[in-house]
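A.B. asks: Give me coordinates for this.
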Amino acid sequence: MDIPKPSGPEILSEGFAPARQRYFNRELSWLAFNERVLAEARNPEYPLLERLRFLSISGSNLDEFIMIRVAGLAGQANRGIEARSIDGKTPSQQLTEIRRRVKALDLAQQAALADLRGLLAKRGIEIADGKALRPDVLRHLRRYFVEQISPVITPQAIDPAHPFPFVANLGMGVLFNLTRKADEAALVEMVLIPSAIPRFVRIPGDEAIFVSIEDVIRLSADLLFPGFRVEGSGVFRVLRDSDIEVEEEAEDLVRYFRSAIQRRRRGRVILLELDGDFDPDAEQLLRQQLGLRGAFITKTGGLLGISALSAIVEEDRPDLKFESFSPRYPERVLEHDGDCFAAIREKDMVVHHPYESFEVVVDFLRQAAADPAVVSIKQTLYRAGHQSPVIAALIAAAEAGKSVTAVVELKARFDEEQNLHWANQLERAGVQVIYGFVDWKTHAKVSMVVRREEEGFRTYCHFGTGNYHPVTTKVYTDLSFFTADPKLGRDAARLFNFVTGYVQPVRTELLSISPLDLRETLYRHIDREIENARKGRPAGIWAKLNSLTEKAIIDRLYEASAAGVQVELVIRGNCCLRAGVAGLSENIRVKSIIGRFLEHSRIWAFANGYALPSARARVFISSADAMSRNLDRRVEALVPIRNRTVHDQVLEQVLLASLLDTEQSWALAPDGTYTRMKKQGEAGFNCHTYFMNNPSLSGRGAALAGWSVPKLTLRKGAL
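C.D. replies: Next up is the predicted model:
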């Protein structure tokens, strides 16, 4: 279906300032975000295993960045494409800067690991380097190798008689230089490490000693190669291009993605990681055989594949982790004897994850599946996880004879295979499975339940800022908005008809949908703030997003700043807007929150002629970030919040607490650097602690009516 891409006027001419002075590079901004994540691994105020978790996350983030973003730029450079980034750089120029930053980031990760190794060892957790192990530990490892590892690995000679083995994406291996004792003949052998083998071996006992699988293999080389003398060995790791491009002429999306997932495992090598003492001849062999034209090559004296440290974080040491936290179940639902529909029918409600349980979302669907009055369920699924109670509820509903429609997004990156599996399970149960548009992802998070009641059919909706994923909802801060508002119900039906039948709505009553009119809705509200500022009325914009990279939105915010609109932004990840620049953005402040939970909710608030925060402010939640892909190439939803209690919760609790946070916040300077807002040892405000200790406004019932929730106030100069 061909829908014209929305377009808006350029707010500021390119002659105002060179692009490099007006915008930050998206890729370098993302690397700055991952540097902030890594900084938490060195935060002395965090428990040690939590610091190790942040180190692991920074490694996982960097892997994905290389497999997707760097791979895309490398592909453009190899094809001679000169498309410039928002700050005017060619792909080759960006790659040059990225190489430098990635190398520095790798060195910083290894330095953080070295520090944590020493600190953890003092607390009874040793991440051994394989070079100085006790005799009893060595004996256990050799026994473990014979019993558990040797049967599943396959040494492969590297010579003209043997084809070079294929190394899969994220694959690791060890190259051995050997000499046969019988005739002193030289031989090179490769041992690829199967992904099914645990990355670390834990030595039994009270003291937790972890040895990497590559060290276990190297330490047992004499068992693996009897009759040979080991002259040297080296560990390597490969990352490949993992993006999947959907061809417009793809006739069968399911078949296309099954094939594309297989191709991704064999994508072009983007990064070759080598340990620091890797043999130069062996390195040259890998370079020749892997086809490394334009690939990154890094050498490190530490651990390859930092992300694997997540396995050690699971060690049962609560004294080295954050104090356990159990999410609340909304008291207002409990007051209705757990009946989600009765609670929603009474009034709108927002559930703030992970402080409030995701279980209420699952219960909403479970009750719909079991309720004989429910006739229809429609659900979008972007990421649902491996063990999905949401999928189970939809299957139960279909088996109960209800009309169930599931929009499964096959193009959800790295979840394509899992989503194919769920689509198959749903179809078997009788669910009508829709895959949406070929060239757009369906990213909106919407559930729609139609129930037969005395007054007629009533539609209940759930709109979310995050995925229907039971694991991420425990660590991602997201909003789940429940409503029985008839207007939103009709709009939700229009959204589903748009995705399932390409029926473009002539109009919507409250909802804004990308790529149809979400962009224009944001433009309209920003422009209204500009107009109010020029008329001398209070004008302000508050927003909380994961990313801000869309040029036209940034330019409009620049114009708002020039008009005197006070703009406060909480942008967790990459931000291409330059804040606090005289003559460009002096009225814009940007901060990033990195802490125990991953900030993920998307919220917009517009002053609407009254000083923020105000009951008259226009407040929206959304599934979309301010990125061109979200506004032009994805189906997204922007939901206005009209209920007074929910409005107060989103604006004066969730958004204001994020703006007031100092303990986990980093301020963006005009030159692109980020600085911690709270100095070590200073008292500050922690929004995560605030939410863990206080009930939400719309979810608390009469039982908590007397609970004195600390009201947040915006003191002069606080922002």
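A.B. asks: from here on, contacts and neighbour counts on C-alpha atoms
C.D. replies: Noted.
A.B. asks: measure residue 645 to residue 465 for me?
C.D. replies: From residue 645 across to residue 465, the span is 19 Å (CA to CA, to the nearest Å).
A.B. asks: run this one through as well so I can compare:
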Amino acid sequence: MIEHDLLDAGLGDADDDDFDEAFEAADAQLPENRYLDREVSWLAFNKRVLELSEDPNVPLLERANFLAIFASNLDEFFMVRVAGLKRRIITGLAVPTNVGRAAQDVLTDISGEAHRLQERHADAWTTLVRPALADAGVEVISWPELSDIERENLSEYFQSQVFPVLMPLAVDPAHPFPYISGLSLNLAIRIRNARTGRQEFARLKVPPMLPRLIEVPHDPDTNIIRYLPLEDLISNHLGDLFPGMEILDHHTFRLTRNEDVVIEEDETENLIQALEAELLRRRFGPPIRLEVTDDMDDVTLDLLISELSITAQEVYRLPGLLDLRGLFGLSRIDRPELKYPPHVPKTAVPFQPAEQNGRADLFAAIRAGDVLVHHPYESFATSVQAFLEQAARDPHVLAIKQTLYRTSGDSPIVQALIDAAESGKQVLALVEVKARFDEAANIVWARKLEKAGVHVVYGLVGLKTHCKLALVIREEDGVLRHYAHIGTGNYNPKTSRIYEDFGLFTDDDQVGRDLTRLFNELSGYAIEKKFKRLLVAPLHLRKGLLRAIDKERRNAQAGKPAHIRIKVNSMVDEQIIDALYRASQAGVPVEVWVRGICSIKPGVPGMSENITVRSILGRYLEHSRIFAFHNDGDPQVYIGSADMMHRNLDRRVEALVRVVAPAHVKELTDLFDFAMADTTSSWWLGADGEWTRHSTDADGAPLVDLQERTMAAIQRRRRARAVR
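C.D. replies: Modelled structure (predicted):
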């Protein structure tokens, strides 16, 4: 067994005071205005998503999918980030901003950029993607474009499938303005009473349980598929809903509410009850955005603004369809030529069965050496899922311990834990019920686990448990052996097919002891111990990374080779960024590969000229976290769940594991080499915060796609195994 003591590696907590003082003294050498605004950076990330929808080289249905992703991302941005800022301003709490600007100025900038992006998003649909889809035989049309027979068929559909579930709500002295749920699509309708001549207002919610895009019956001999938006169908049958009334006008609108859940755990004895109460309050959060069609009349708009207590700045007038999340439905169309080429995840080479149609022994494979898997290029089902399913049915397995942050309700992972508990094994599931927007689902299946006999715990007060850990204890020849999985992504079979992640399987005894202590502390009391092959937040991860970064700085000053590489979803933590600036000042090449938010200003003379920041977006969501340090020729490479954010380093339980097998270290560093190469398609961050896309060479030829190359490389690896 290989043991790597972080204290021996210079990553421990000895001389903490001297270490902190050295960092504080170094801070004085850095300029004040050295961070990019995190909220503006997040909008820049979603702008990169939007650019994929505008790219004619991306398959058409995938472009529509990126439009839907942009819409979903922006919804969450308003519900959480904008809502959180507004809540802090209203309550007088300090606003977390690392650029030294007033919170109201930040909100003003965010609002202006959000308006520009939403208008660009709407324009991308109406002028780029929708016409291109029509040219390819996929039409999203309006009621006037239908033939008489098509209207007749759809009217029958309306009467049988839509009309019975509609609930028109009048607004008059006897009927107060109705509650408008967050993210619901609605029709604002003005009508005139034919008998009295009085004008009235009504609200009609578009039923969310029905298909947003209704397929128009068509001739099967043609290749043309036509869709009518549900709200268009409803608005052309309003006379059925208001018989005897004159329909004066109708417009679509959509409201976004504050859904930033805040739980004061220290003041409650029952976290689940407190969370359920807060989720109920979330439904009635204050409005923060009103989207309306650009043809809405002033009378209707003024009424909505008044009744919803929203400001004019929070109104977004948009052309075309509202809520383009509905475009997710187009992914069901069977037109392979309009999508990315299909990719079937491969079984990782060490987990391939020895015999055709046989079942692999994953424990034997892990005993032969650490196994690194790369999703979705390599299969989640035949690695992580198979590992837990084998553990559940293996009579030699005594216990299974696992963290669960997000998973699907019908997850085979949950079922494996239930099967293990029902077969008499000790099973511990640490369920994070505070996983944003998955709270209600997590509560449901946490209770399902409890009913099956699984020991369910909810982590530590004040901390989210975000680490991705599974530990299996197996008796072998009278000795207990630990088999562990440490990952960068959730134990979710569905997202594993679209999220890029790494996972390490190991039977290293030191990792087993580390995880045993960590699970005991998570189910018992606060984390206090140091670990050998793990870096664990909130107590040790930040300092461990700062020491590793500073060691590269000192090596560079001593004339030794030095290099830092970090791949994360978000890079906003000031201490980490400042440490990278200091390393750059000492001459250390620093490469940051970030998917989303990044507050680093690269390429600033005297501060960050040795820092390079790149971003890669594509068919898969880059989700893995990698930390690699040259370490004077003895590479220290970690993978894990932590982003470089305050919440990850200070308010979450996170874990990084050191990757030690030379082949695995090479695989991760080779991936980084390719990601940062000028010949790879990516976005480059400038010192001014602008991201520039590099997708073609000087001759206009497309640059290499990292994800396609990785698919091909894993396919070659599989073929090489078959030849042997």
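A.B. asks: circling back: who has more neighbours out of residue 645 and residue 465 of structure 1?
C.D. replies: More crowded of residue 645 of structure 1 and residue 465, by other CA atoms under 10 Å: residue 465, with 26 against 19.
A.B. asks: check contacts around the more buried one.
C.D. replies: The contact partners of residue 465 of structure 1, taken as CA atoms under 8 Å, 6 or more residues apart in numbering, are 445, 478, 479, 480, 600, 601, 602, 621, 622, 623, 624.
A.B. asks: In structure 2, what sits opposite it in the alignment?
C.D. replies: In structure 2, the residue paired with residue 465 of structure 1 is residue 488, using TM-score structural alignment.
A.B. asks: And residue 291 of structure 1, by the same measure?
C.D. replies: Matched to structure 2 by TM-score structural alignment, residue 291 of structure 1 sits across from residue 309.
A.B. asks: what about its match, neighbour count?
C.D. replies: If we define neighbours as other CA under 10 Å, then residue 309 of structure 2 has 12 of them.
A.B. asks: now do residue 284 of structure 1
C.D. replies: With other CA under 10 Å as criterion, residue 284 of structure 1 counts 10.
A.B. asks: which other residues reach whichever helix or strand it is part of?
C.D. replies: Using DSSP states H and E, residue 284 of structure 1 falls within helix 280-290. Contacts of helix 280-290 of structure 1 with the rest of the structure, by CA under 8 Å, 6+ apart, involve 164, 175, 269.
A.B. asks: can you tell me which residues contact the match of residue 291 of structure 1?
C.D. replies: Contacts for residue 309 of structure 2 were tallied using CA under 8 Å, 6+ apart; they are residue 287.
A.B. asks: Give the equivalent position in structure 2 for residue 374 of structure 1.
C.D. replies: Residue 374 of structure 1 maps onto residue 397 in structure 2, by TM-score structural alignment.
A.B. asks: on that earlier part again, the helix holding residue 284 of structure 1: what's the following helix or strand?
C.D. replies: Next in sequence after helix 280-290 of structure 1, counting helices and strands by DSSP H and E, comes strand 296-300.
A.B. asks: so after the top strand by length along structure 1, what's the next helix or strand?
C.D. replies: Secondary structure of structure 1 per DSSP state E: the longest strand is strand 228-240. Later in the chain than strand 228-240 of structure 1, the nearest helix or strand by DSSP H and E is helix 253-265.
A.B. asks: before we move on, back to that, would you convert the contacts of helix 280-290 of structure 1 into a markdown table that also reports secondary structure, neighbour count and distance to residue 14 of structure 1?
C.D. replies: Shown next, in a markdown table, are the contacts of helix 280-290 of structure 1 (DSSP: H, G, I helix; E, B strand; the rest coil; neighbours: other CA atoms under 10 Å; distance: CA to CA, whole Å):
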| residue | secondary structure | neighbour count | distance to residue 14 of structure 1 |
| --- | --- | --- | --- |
| 164 | coil | 16 | 52 |
| 175 | strand | 25 | 53 |
| 269 | strand | 23 | 37 |
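A.B. asks: which one of those is nearest residue 138 of structure 1?
C.D. replies: Comparing the contacts of helix 280-290 of structure 1 against residue 138 of structure 1 with CA to CA places residue 175 closest, at 21.3 Å.
A.B. asks: which non-adjacent residue is nearest the closest one?
C.D. replies: Leaving out its chain neighbours, the residue that sits closest to residue 175 of structure 1 by CA to CA, 6 or more residues apart in numbering is residue 190, at 4.6 Å.
A.B. asks: Okay, and the one you found sits in which element?
C.D. replies: Using DSSP H and E, residue 190 of structure 1 falls in strand 186-193.
A.B. asks: Contacts for that strand, please.
C.D. replies: Residues from elsewhere that reach strand 186-193 of structure 1 (CA under 8 Å, 6+ apart): 153-159, 167, 171-180, 214.
A.B. asks: Show the buried residues in these.
C.D. replies: Buried members of those, counted by 16 or more other CA atoms under 10 Å: 155-158, 167, 171-179, 214.
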